[in-house]
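Novice: sequence plus predicted model, see below.
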Amino acid sequence: MDGEISIRYKVDLERMLLDGSAEPTYLWLSLLEDITDCFSDDQQIGSGGFAVVYKGIVGERMVAVKKLSQTLDMHENKFHKEVECLMKAKHKNIVRFLGYCSDTQGRIANYEGKFVMADLRNWLLCFEYVPNGSLDKYITDSSGGLEWGERYQIIKGICEGLLHLHEKHILHLDLKPEDIWLLNSTEGKSHLPRTYTVLAL
């Protein structure tokens, strides 16, 4: 993809970030490489057994790009089902899904002394970036940490997000403090009034 087209797609993604009603869409691999500095270690913000998450810079905004492991034993249909679930999971207490990339390219590789054509698969998911981190960083004993009102708002947000998923017949299956992301209030009443639950693969 040439530079001019890449800039256009970056502008489209920036517009999407500003428009909360915009639908998730297909995102080009070259765009995701561009905004994450080719998935550089400096942009890495998290990792798990099946994916690495990178921060992507889109104009003045940021996104989180989840790159699934190439060794992940997942059939393409399962990835498509995951994308379908994420597209249905629109709620104020669920991190916003922006788009996906499913890119497979044939590459010549040396296998046991023979050159063979191998598929290089790239499956990526792009989400709204939530800067305050996950709940595990805020959990302390009962004598410190969050005020009761903040704890109540977090619990309420988790329940509302899970209820929405269950109404859409989606099960989270991996809910833990690291999957609950916190967002600042714009009203200034509390510093942690909204919570996001993140769908895990």
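Specialist: Perfect, thanks for sending it.
Novice: C-alpha from now on. contacts and neighbour counts both.
Specialist: Fine.
Novice: contacts for the host helix or strand of Ala109?
Specialist: Ala109 is part of strand 97-111 when elements are defined by DSSP states H and E. Strand 97-111 is touched from outside by 16-17, 23-29, 83, 86-87, 90, 115-128, with contacts defined as CA atoms under 8 Å, 6 or more residues apart in numbering.
Novice: name the single longest helix found in the chain.
Specialist: Criterion DSSP state H: the longest helix present in the chain is helix 148-167.
Novice: can you give me the buried ones in that helix?
Specialist: Glu150, Gln153, Ile154, Lys156, Gly157, Ile158, Glu160, Gly161, Leu162, His164, Leu165 (16 or more other CA atoms under 10 Å).
Novice: now, which of those residues sits nearest His75?
Specialist: Of all the buried residues of helix 148-167, His75 sits closest to Leu165, with 23.3 Å by CA to CA.
Novice: for Tyr196, see how far away that closest one is.
Specialist: 12 Å (CA to CA, to the nearest Å).
Novice: Tyr111 now?
Specialist: Applying CA to CA to Tyr111 and Tyr196 gives a distance of 44 Å.
Novice: these two - which one has more neighbours?
Specialist: Taking neighbours as other CA atoms under 10 Å, Tyr111 and Tyr196 compare with Tyr196 leading, 25 against 10.
Novice: then this one, side by side with the first:
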Amino acid sequence: MEHHNITPQSDLEGILFDESAEPKALPLSLLEHITSGFSRGEEIGNGGFATVYKGMLDNGMVAVKKLFGTVDLDEKKFSEEIRCLMKAKHKNIVRFLGYCADTQGEMVDCGGKLVLADVRQRLLCFEYLPKGSLDKHITDASCGLEWRERYQIINGICDGLYYLHQKHIVHLDLKPGNILLDNNMIPKISDFGLSRCFDENQTRTIASKVIGTMGYLAPEFCSVRQITVKSDIYSLGTIIIEIITGEKGYADVANVRQAIHSNIKA
């Protein structure tokens, strides 16, 4: 990597504390350093395609998402995720700080024979949110989050999703595990790995396969793989039911009404 592309730790701190700063390309060496070499002790999340690590700076913390090296990385998909993240700047969307696309030639074993192969490292850097994901806070309606907190979270998710749709971004994997909370329990939508950025006049497209998380997918997407903003609205409705009732899965309407009534009386 050329010298002029190297961003020192102080520059990353500058981006973190200046909300008007644009995300930058970050060197792999910096992300390795702040995560203690992607140490297991710094892991704060693990999914099907990536591991998220806590990155320690001199004056703050960040979250570093490292895509699995074993996954056949689709460069177009990675670029699309970055494009969506660069467009999404809102108080209810996790702040994107930078990215790393590093490729190096390494000798690897291929059927007992050493060959020179390109090893790709693809990483994304975000603000660190200490309260973790919403799914860890959803409990039975009789305990856990107070009603005002639930309303604040629902309202924040709605604001963030409305902003995304105004920017022609369809999230496609909206669920409690992809909604992070800051110290004030303000929700921020995260994980744009499956998102689609539509052209200004585009309203729908067809996916090549069903993607997302079962239980949050709209029926029309499961049946004909049609992607529209309605796909996210269905997911939003499911999340609201979970926040109100404290239950996962498809809740009966009567249970939702009872949960609302109980919270209002409380």
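Specialist: Ah, there it is. Note that this is a predicted model, so its numbers are computed, not measured.
Novice: re the thing from before, ok, the buried residues of helix 148-167 of the first structure vs Gly133 of the first structure, which is closest?
Specialist: For the buried residues of helix 148-167 of the first structure, the nearest to Gly133 of the first structure is Ile154 (13.4 Å; CA to CA).
Novice: wait, that closest one sits on Leu183?
Specialist: No: between Ile154 of the first structure and Leu183 there is no contact under CA atoms under 8 Å: 10.2 Å.
Novice: what count of nearby residues applies to Asn178 of the second structure?
Specialist: For Asn178 of the second structure, using other CA under 10 Å, the count is 17.
Novice: so it is in contact with Ser133, correct?
Specialist: Yes: contact criterion CA under 8 Å: Asn178 of the second structure and Ser133 qualify, at 6.6 Å.
Novice: tell me the residues of the second structure aligned with stretch 31-38 of the first structure.
Specialist: Aligned by TM-score structural alignment, stretch 31-38 of the first structure falls on residues 30-37 of the second structure.
Novice: ok, residues contacting that stretch?
Specialist: So stretch 30-37 of the second structure is contacted by Thr7, Pro8, Gln9, Phe38, Glu42, Tyr53, Lys54, Gly55, Met56, Leu57, Val64 (CA under 8 Å, 6+ apart).
Novice: roughly how far is it from the heart of the chain?
Specialist: 21 Å (CA atoms, centre = their mean, to the nearest Å).
Novice: cool, stretch 130-146 of the first structure as well?
Specialist: 21 Å.
Novice: host element of Val62 of the second structure?
Specialist: Going by DSSP H and E, Val62 of the second structure is in strand 60-67.
Novice: distance from the helix or strand just after that strand to the first structure after superposition?
Specialist: Scanning forward in sequence from strand 60-67 of the second structure by DSSP H and E, the next helix or strand is helix 75-87. Aligned to the first structure and superposed, helix 75-87 of the second structure gives a mean residue distance of 1.0 Å (mean CA distance after the TM-score superposition for the first structure).
Novice: next, the buried residues of helix 75-87 of the second structure.
Specialist: Phe78, Glu80, Glu81, Ile82, Cys84, Leu85, Met86.
Novice: which one of the contacts of stretch 30-37 of the second structure is nearest Glu220 of the second structure?
Specialist: Val64 (34.1 Å).
Novice: what residue in the first structure is paired with that closest one?
Specialist: Using TM-score structural alignment, Val64 of the second structure pairs with Val65 in the first structure.
Novice: that match - nearest residue in space that isn't next to it in sequence?
Specialist: Cys126 (4.5 Å; CA to CA, 6 or more residues apart in numbering).
Novice: neighbours around Leu18 of the first structure, how many?
Specialist: 10.
Novice: tell me where the second structure has helices.
Specialist: Using DSSP H, helices in the second structure cover 9-17, 28-34, 75-87, 147-166, 219-224, 229-245, 253-265.
Novice: let's have the ones you listed in JSON lines, adding distance to Asn46 of the second structure.
Specialist: Converted to JSON lines, these look like this (distance: least, CA to CA, whole Å):
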{"stretch": "helix 9-17", "distance to Asn46 of the second structure": "23"}
{"stretch": "helix 28-34", "distance to Asn46 of the second structure": "17"}
{"stretch": "helix 75-87", "distance to Asn46 of the second structure": "18"}
{"stretch": "helix 147-166", "distance to Asn46 of the second structure": "22"}
{"stretch": "helix 219-224", "distance to Asn46 of the second structure": "25"}
{"stretch": "helix 229-245", "distance to Asn46 of the second structure": "21"}
{"stretch": "helix 253-265", "distance to Asn46 of the second structure": "31"}
